[in-house]
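Enquirer: Provided below are the primary sequence and the corresponding predicted coordinates.
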Amino acid sequence: MAKYPDKKIIIIMGTLSSGKGTQADKIAEAFGLHHFDTGPFLKKILSSDDPSIAKEKSEYESGKWVSPEFVVKKVLEHAPIFLIQSKGIIFSGSPRTIYEVERELPVFEELVGPENVVVFNLDISEAESLKRSLGRLICEKNKHPIPDLPEFQEIRKAGVCPHDGSKLIKKDLDKPETLKSRSSEHNQRTLPVIDFFRKCGYKVIEINGEQPIDKVFADMMCWLPQYCK
């Protein structure tokens, strides 16, 4: 029997700038979930000068993904803690490799039960992904993303994060050559994860991520009430 059968784990898949973090924030607020955003979470860990993570830090700073082994270790260390503190977890950055999903999914199923694991995929084109990534801003303090979309133009003009009041800046890794490399790596490493979920019997809920933010959220909410009661 699952340890926390009354809690949920939601996983949002999608390529770069598909809106995973934005939708995860909205869903987390709607249902009282913890948004486990592995990007900022790992960035905080990798900002340390700890020599034991020097290799991972170097890889990250060069624009590459940190090793799946490192991601899995940190995710599985903290997931049970976040489950205790909330009604569930919503992931927007992991699992994104076969290595991760093979090791994380069995633990997620033990924690909440397979019936309480929900998987979405936000589908956007490669061209739209690059366009969004090149136009994206983040805040200095907590790296909240501010997309170059109509809904955010006033915020971008003000230059101040609406979440924490810090300055908006350009993300260091959002450069064409880096983004193309990460997009290629995504296609090679992450797309097979979606197939893995399906082979394990999970329905991967496909959402058109090129729609306005509120429409994407509405489409996801059409599915969530049956899971998040």
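Expert: Structure received.

Enquirer: all contacts plus neighbour counts: C-alpha atoms, from now on.
Expert: OK.

Enquirer: ok, the residue positioned nearest the centre of the chain - contacts?
Expert: Closest residue to the average C-alpha location of the chain: residue 92 at 1.6 Å, with C-alpha atoms, centre = their mean. Counting by C-alpha atoms under 8 Å, 6 or more residues apart in numbering, residue 92 touches 11-13, 20-21, 24, 35-38.

Enquirer: let's see that with 10 Å instead.
Expert: 10-14, 19-25, 35-39, 120 (C-alpha atoms under 10 Å, 6 or more residues apart in numbering).

Enquirer: from residue 26, how far off is it?
Expert: Shown here: residue 92 relative to residue 26, a distance of 12 Å by C-alpha to C-alpha, to the nearest Å.

Enquirer: adding another structure so you can compare the two:
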Amino acid sequence: MKNIVIFGAPGSGKGTQSDKMIEKYGLNHISTGDVLRGEIKNGTELGKTAASYIEKGQLIPDDLMVSILASVYDSFGRDSKGVIFDGFPRTIPQAEALKKMLDERGDKVAAMIELDVPEDELMKRLILRGQQSGRADDNEETIKKRLVVYHSQTMPLIEWYKQEGVHYHIDGLGELDRIFADICQVIDNI
């Protein structure tokens, strides 16, 4: 099972590249944002608990998030070719919790793929995305705040995955197909 953590700043191309990996390799995809919205919409017990935190403007505790991810992960079954984790982990305690959850199932993260894009390019991409999609959070002020948060959390997590021996740096600037080819080279060799 090839479990992959896709990692990168907002606007680095995680969603686009995840879609291409799903198509080529038949991987499942867990986007924490999508999962939370789904659990809440479906009125599950986990969803109700998550909603109670969100309604108060609080972050969802790591143990609850891992329970939700474990539930989705298990739903894919043992025949799954692997899972792309998108949006999780974001901190070292979350990475440790994900590792423990996978260990309990005899699985592991095979690769942490970091899409590295210069900040000026991220700004251009996100502002364009905001203009095209109407996403309210894609404005310059909010983007700058999101990037500060990302960078403050990122470096420790990148180092953590380097120590785990599964960190792969991908230059996320340039042609979409070249970036995907670089990702495929990583996946094909794990």
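Expert: Here it is on my side, so go on. All figures in this text were calculated on a predicted structure; none of them were measured in a lab.

Enquirer: coming back round to it: which residue lines up with the residue nearest to the centre of structure 1 in structure 2?
Expert: Matched across to structure 2, residue 92 of structure 1 falls on residue 86, judged by TM-score structural alignment.

Enquirer: what's the answer for residue 127 of structure 1, then?
Expert: With TM-score structural alignment as the criterion, residue 127 of structure 1 matches residue 120.

Enquirer: in what helix or strand does its match lie?
Expert: Using DSSP states H and E, residue 120 of structure 2 sits in helix 119-133.

Enquirer: all helices of structure 2, in order?
Expert: 14-25, 32-41, 45-55, 62-75, 92-103, 119-133, 140-164, 176-188 (DSSP state H).

Enquirer: quick one: neighbours of residue 184 of structure 1, just the number.
Expert: 12 (other C-alpha atoms under 10 Å).

Enquirer: residues touching it, list them.
Expert: Residue 184 of structure 1 sits in contact with 126, 190, where contact means C-alpha under 10 Å, 6+ apart.

Enquirer: one more: residue 108 of structure 2?
Expert: 1-4, 82, 98-102.

Enquirer: possible to save those as JSON lines with neighbour count and distance to residue 64 of structure 2?
Expert: Output for those, formatted as JSON lines (neighbours: other C-alpha atoms under 10 Å; distance: C-alpha to C-alpha, whole Å):
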{"residue": "1", "neighbour count": "15", "distance to residue 64 of structure 2": "24"}
{"residue": "2", "neighbour count": "19", "distance to residue 64 of structure 2": "24"}
{"residue": "3", "neighbour count": "23", "distance to residue 64 of structure 2": "21"}
{"residue": "4", "neighbour count": "22", "distance to residue 64 of structure 2": "21"}
{"residue": "82", "neighbour count": "23", "distance to residue 64 of structure 2": "22"}
{"residue": "98", "neighbour count": "24", "distance to residue 64 of structure 2": "12"}
{"residue": "99", "neighbour count": "15", "distance to residue 64 of structure 2": "15"}
{"residue": "100", "neighbour count": "15", "distance to residue 64 of structure 2": "14"}
{"residue": "101", "neighbour count": "18", "distance to residue 64 of structure 2": "12"}
{"residue": "102", "neighbour count": "16", "distance to residue 64 of structure 2": "15"}
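
Enquirer: nearest to residue 168 of structure 2, of the residues you listed?
Expert: Of all those, residue 4 has the smallest distance to residue 168 of structure 2: 10.6 Å, by C-alpha to C-alpha.

Enquirer: quick one: map that closest one onto structure 1.
Expert: Alignment note (TM-score structural alignment): residue 4 of structure 2 maps to residue 10 of structure 1.

Enquirer: nearest residue to the match of residue 92 of structure 1 other than its sequence neighbours?
Expert: Closest residue to residue 86 of structure 2 apart from its sequence neighbours, by C-alpha to C-alpha, 6 or more residues apart in numbering: residue 31 at 4.7 Å.

Enquirer: what residue of structure 1 takes the place of that neighbour?
Expert: Under the alignment (TM-score structural alignment), residue 31 of structure 2 maps onto residue 37.

Enquirer: hmm, residue 13 and its match touching each other?
Expert: No - counting by C-alpha atoms under 10 Å, residue 37 of structure 1 sits too far from residue 13 to count as a contact (12.0 Å).

Enquirer: give me the common contacts of these two.
Expert: Common neighbours of residue 37 of structure 1 and residue 13 (C-alpha under 10 Å, 6+ apart) are 20, 91-94.

Enquirer: return the distance of the residue nearest to residue 86 of structure 2 relative to residue 187 of structure 2.
Expert: Taken as C-alpha to C-alpha, the span from residue 31 of structure 2 to residue 187 of structure 2 is 19 Å.

Enquirer: before we move on, what about residue 137 of structure 2?
Expert: From residue 137 of structure 2 to residue 187 of structure 2 the distance is 32 Å (C-alpha to C-alpha).
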